[in-house]
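**Q** sequence-free structure coming up:
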């Protein structure tokens, strides 16, 4: 009975970075074979070990040895081996030469996006710009929120993938940086803003550490609302601007509710809905009106180029 060592490796790990068990099996084997050339085959040869490339593995199976599994998994041979093992004709030993690290499939995604943008890739993707892809980033973000609200794990998994696709596309289009720059900057920021994790800072002060790190990173910001996205819908923009002023301990000139009106937490939704209805009855677009009020009271510069939410309302107003 022959013994076949089924050597599995990850194509996402540099060839030659094999486990000690794998190298021992290769050095001790009387025969090493594979179907095709591969980086792993080349690395094994560079280590002074002969590797036979065969079209038909029958003779190898009869004699035994180490089989270097190809990147596609050598499915047909694996099925044949299972039958031989079940019939008691072959003893099979599975050795893992390397494993995919967590996040390894992200490398596949990077490669897939690069393929889309290659000269012989997808014409639609090659024609896109940061500006034309912008609305998709917003749309995918909302679809993730829909999946969260629906408490649907399968839907959330899919929508997170669609959202993850967007930064890869933008990074692939960029001329001054790539996805590694994006990821590297993010890792540095995460470490810098969590000294209680990557350091000996007191976790009780994590909020202070976070704000101090942000202030050090953005010394040019001198307005409480600097850094708040002006593309936010006006209601989210208003809430964020108020929060930033409160964080800075500065007073924002906010309008008072009409005398006698007190809004309880349970009634806020109805109150806002009534305000929207009142705005429409007055012939005013509530989105633009609230944005204008926030901008003026917070002393922000008006947007020169409206975002998607603003442009939609402007188009609607022009059409009417």
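**A** Great, that's in hand. This is a predicted model, so every value here is computed, not measured. Residues are numbered from 1 along each chain as shown.

**Q** from here on, contacts and neighbour counts on C-alpha atoms
**A** Noted.

**Q** residue closest to the middle of this structure?
**A** residue 164 (3.7 Å; C-alpha atoms, centre = their mean).

**Q** quick one: buried residues of the one helix or strand that residue maps to?
**A** Residue 164 belongs to helix 153-173 when elements are defined using DSSP states H and E. By 16 or more other C-alpha atoms under 10 Å, the buried positions in helix 153-173 come out as 155-156, 159-160, 162-166, 168-173.

**Q** ditto for stretch 111-129
**A** Buried-residue list, stretch 111-129, by 16+ other C-alpha under 10 Å: 113, 114, 116, 117.

**Q** mind checking which helix or strand residue 4 is in?
**A** strand 2-8.

**Q** Mind giving me the packing neighbours of that strand?
**A** helix 58-63, strand 65-68, strand 90-96 (3 or more C-alpha pairs under 8 Å, 6 or more residues apart in numbering; DSSP states H and E).

**Q** The following helix or strand past the second one packs against which elements?
**A** Using DSSP H and E, the helix or strand that follows strand 65-68 towards the C-terminus is helix 75-86. Helix 75-86 makes packing contacts with strand 90-96 when contacts are defined by 3+ C-alpha pairs under 8 Å, 6+ apart.

**Q** Show me how far the strand it packs on is from its chain's centre.
**A** Offset of strand 90-96 from its chain centre (C-alpha atoms, centre = their mean, to the nearest Å): 36 Å.

**Q** re earlier: can you give the contact residues for the helix holding residue 164?
**A** 110, 113-114, 117, 129-130, 133, 136-137, 140-141, 143-144, 147-148, 177-179, 182 (C-alpha atoms under 8 Å, 6 or more residues apart in numbering).

**Q** What are the boundaries of the helices in the chain?
**A** All helices of the chain, identified by DSSP state H, fall at 20-28, 39-46, 58-63, 75-86, 104-116, 123-126, 130-150, 153-173, 179-192, 206-217, 234-248, 268-281, 286-298, 308-319.

**Q** List the buried residues in the fourth one.
**A** Just to be clear, that refers to helix 75-86. residue 81.

**Q** same deal with the third one?
**A** Within helix 58-63, the residues that qualify as buried are 60, 61, counting by 16+ other C-alpha under 10 Å.

**Q** which helices and strands does it pack with?
**A** strand 2-8.

**Q** relative to helix 75-86, how tilted is the strand it packs on?
**A** 140 degrees (axes from the mean of the first three to the mean of the last three C-alpha atoms, to 10 degrees).

**Q** and strand 2-8, how far from the chain's centre?
**A** With C-alpha atoms, centre = their mean, you get 37 Å for strand 2-8.

**Q** ok, second structure coming up, stack it against the first:
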């Protein structure tokens, strides 16, 4: 086998970004690359990109700082993979991706990289940011208020972004009271749904209003649901542990027993939370 002149770089533990780019190039080499990597295209890699972004968010949520470096590396590799495929098609290179982002950040921060004063409030900065993004959308011929909100976003996140866009032009409820009234209305319509299609439609409407309520309350609905998922997982594991201590498994139990164990787990969590708030015991690692 003929040695590649870049072998030293590939095996250099301090090779940094050039090393990663060269590894990706070799993985996609049409003659000596990895069959799996060669088989991929933008559409097949996109789901992995989304998954890696969520794993970054998960590590941050768990404050698993030892894992975060690796998760960020996995996410970076996704960008490198897409850029390599784009370069093979003559579309753009990784350097052009980096330059495009750098240009965007400089343009969107004239108070840092330009002549504007940086003595402005966070709210003013958000308003200025939106003006700049509106100008960028106009340059792309995105004329509609909702144009440019990516279809591939998670549904709850996209709902919030659509509602934020509409709110900027005045299409919004004035307070959370009206949103909660609408929530009650949608829940009743779901209760009255007469067939599966109707039920799905009303359920979607209910979720959409829930996203709007989160926006009005300045709550990230994705994060709120992730935390609810984590809480459910934690408490259900407590049920499993308690049943195991009794020589049983969940399938050997019934709803009444598991519900009672759920209440016990909930009470323990509340007591621990209260104790932590009062400074009487250290934060639990569970």
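**A** Perfect, I can see it now. Owing to the predicted nature of the structure, the values given are computational and were not obtained by experimental measurement.

**Q** What value does the TM-score take for this pair?
**A** With the length set by TM-score structural alignment, normalised by the length of structure 2, the two chains reach a TM-score of 0.55; 188 aligned residues with a C-alpha RMSD of 4.0 Å.

**Q** Between the buried residues of stretch 111-129 of structure 1, which sits nearest residue 286 of structure 1?
**A** Nearest to residue 286 of structure 1 among the buried residues of stretch 111-129 of structure 1 is residue 113, at 40.0 Å by C-alpha to C-alpha.

**Q** out of the helices and strands packed on strand 2-8 of structure 1, nearest to residue 231 of structure 1?
**A** For residue 231 of structure 1, the closest of those is strand 90-96, at 49.4 Å, according to C-alpha to C-alpha.

**Q** on that earlier part again, make CSV from the helices of structure 1 and add distance to residue 254 of structure 1 to it.
**A** Putting the helices of structure 1 into CSV (distance: least, C-alpha to C-alpha, whole Å) gives the following:
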stretch, distance to residue 254 of structure 1
helix 20-28, 68
helix 39-46, 65
helix 58-63, 81
helix 75-86, 68
helix 104-116, 46
helix 123-126, 46
helix 130-150, 29
helix 153-173, 36
helix 179-192, 34
helix 206-217, 24
helix 234-248, 9
helix 268-281, 16
helix 286-298, 7
helix 308-319, 22
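
**Q** okay, now the alignment partner in structure 2 of residue 227 of structure 1: neighbour count?
**A** Residue 227 of structure 1 maps onto residue 148 in structure 2 when the alignment is built from TM-score structural alignment. Around residue 148 of structure 2 sit 13 other residues, with neighbours defined as other C-alpha atoms under 10 Å.

**Q** swap in residue 149 of structure 2?
**A** Residue 149 of structure 2 has 13 nearby residues by other C-alpha under 10 Å.

**Q** Can you name the residues that contact it?
**A** Contacts of residue 149 of structure 2 (C-alpha under 8 Å, 6+ apart): 158, 161, 162.

**Q** So the equivalent of residue 124 of structure 1 over in structure 2 versus residue 208 of structure 2, what's the distance?
**A** When structure 2 is aligned by TM-score structural alignment, residue 124 of structure 1 is paired with residue 36. Look at residue 36 of structure 2 and residue 208 of structure 2: by C-alpha to C-alpha, to the nearest Å, they are 39 Å apart.

**Q** repeat for residue 60 of structure 2
**A** In this view, residue 60 of structure 2 and residue 208 of structure 2 are 26 Å apart by C-alpha to C-alpha.

**Q** Equivalent analysis for residue 15 of structure 2, please.
**A** In terms of C-alpha to C-alpha, residue 15 of structure 2 sits 47 Å off from residue 208 of structure 2.

**Q** neighbour count winner among these two?
**A** residue 208 (20 against 14).

**Q** tell me the contacts of the more buried one?
**A** Here residue 208 of structure 2 is in contact with 156, 159 (criterion: C-alpha under 8 Å, 6+ apart).

**Q** Would you agree residue 163 of structure 2 is in contact with residue 212?
**A** Yes: with contact defined as C-alpha atoms under 8 Å, residue 163 of structure 2 reaches residue 212; the gap is 6.9 Å.

**Q** what residues are shared contacts of these two?
**A** Contacts common to residue 163 of structure 2 and residue 212, judged by C-alpha under 8 Å, 6+ apart, are absent.

**Q** So if I had to pick from those two, which one is more boxed in?
**A** residue 212 (27 against 19).

**Q** re the thing from before, tell me the residues of structure 2 aligned with the helix holding residue 164 of structure 1.
**A** Taking TM-score structural alignment, helix 153-173 of structure 1 hits residues 65-85 over in structure 2.

**Q** compared with structure 1, how much does the matching stretch deviate?
**A** Once fitted to structure 1, stretch 65-85 of structure 2 is off its aligned match by 0.8 Å on average (mean C-alpha distance after the TM-score superposition for structure 1).

**Q** now that stretch, how far from the chain's geometric center?
**A** Going by C-alpha atoms, centre = their mean, where stretch 65-85 of structure 2 is centred and where its chain is centred differ by 15 Å.

**Q** And stretch 184-194 of structure 2, by the same measure?
**A** Counting by C-alpha atoms, centre = their mean, stretch 184-194 of structure 2 comes out at 30 Å from the chain centroid.

**Q** Which of the helices and strands packed on strand 2-8 of structure 1 sits closest to residue 34 of structure 1?
**A** With respect to residue 34 of structure 1, and counting by C-alpha to C-alpha, the nearest of these is strand 65-68 at 5.2 Å.

**Q** who's in contact with stretch 126-146 of structure 2?
**A** Contacts for stretch 126-146 of structure 2 (C-alpha under 8 Å, 6+ apart): 108, 148, 162, 165, 166.

**Q** Could you give the number of residues near the equivalent of the fourth one over in structure 1?
**A** I take that to be residue 165 of structure 2. Under the alignment (TM-score structural alignment), residue 165 of structure 2 maps onto residue 244 of structure 1. Using other C-alpha under 10 Å, residue 244 of structure 1 is surrounded by 18 other residues.
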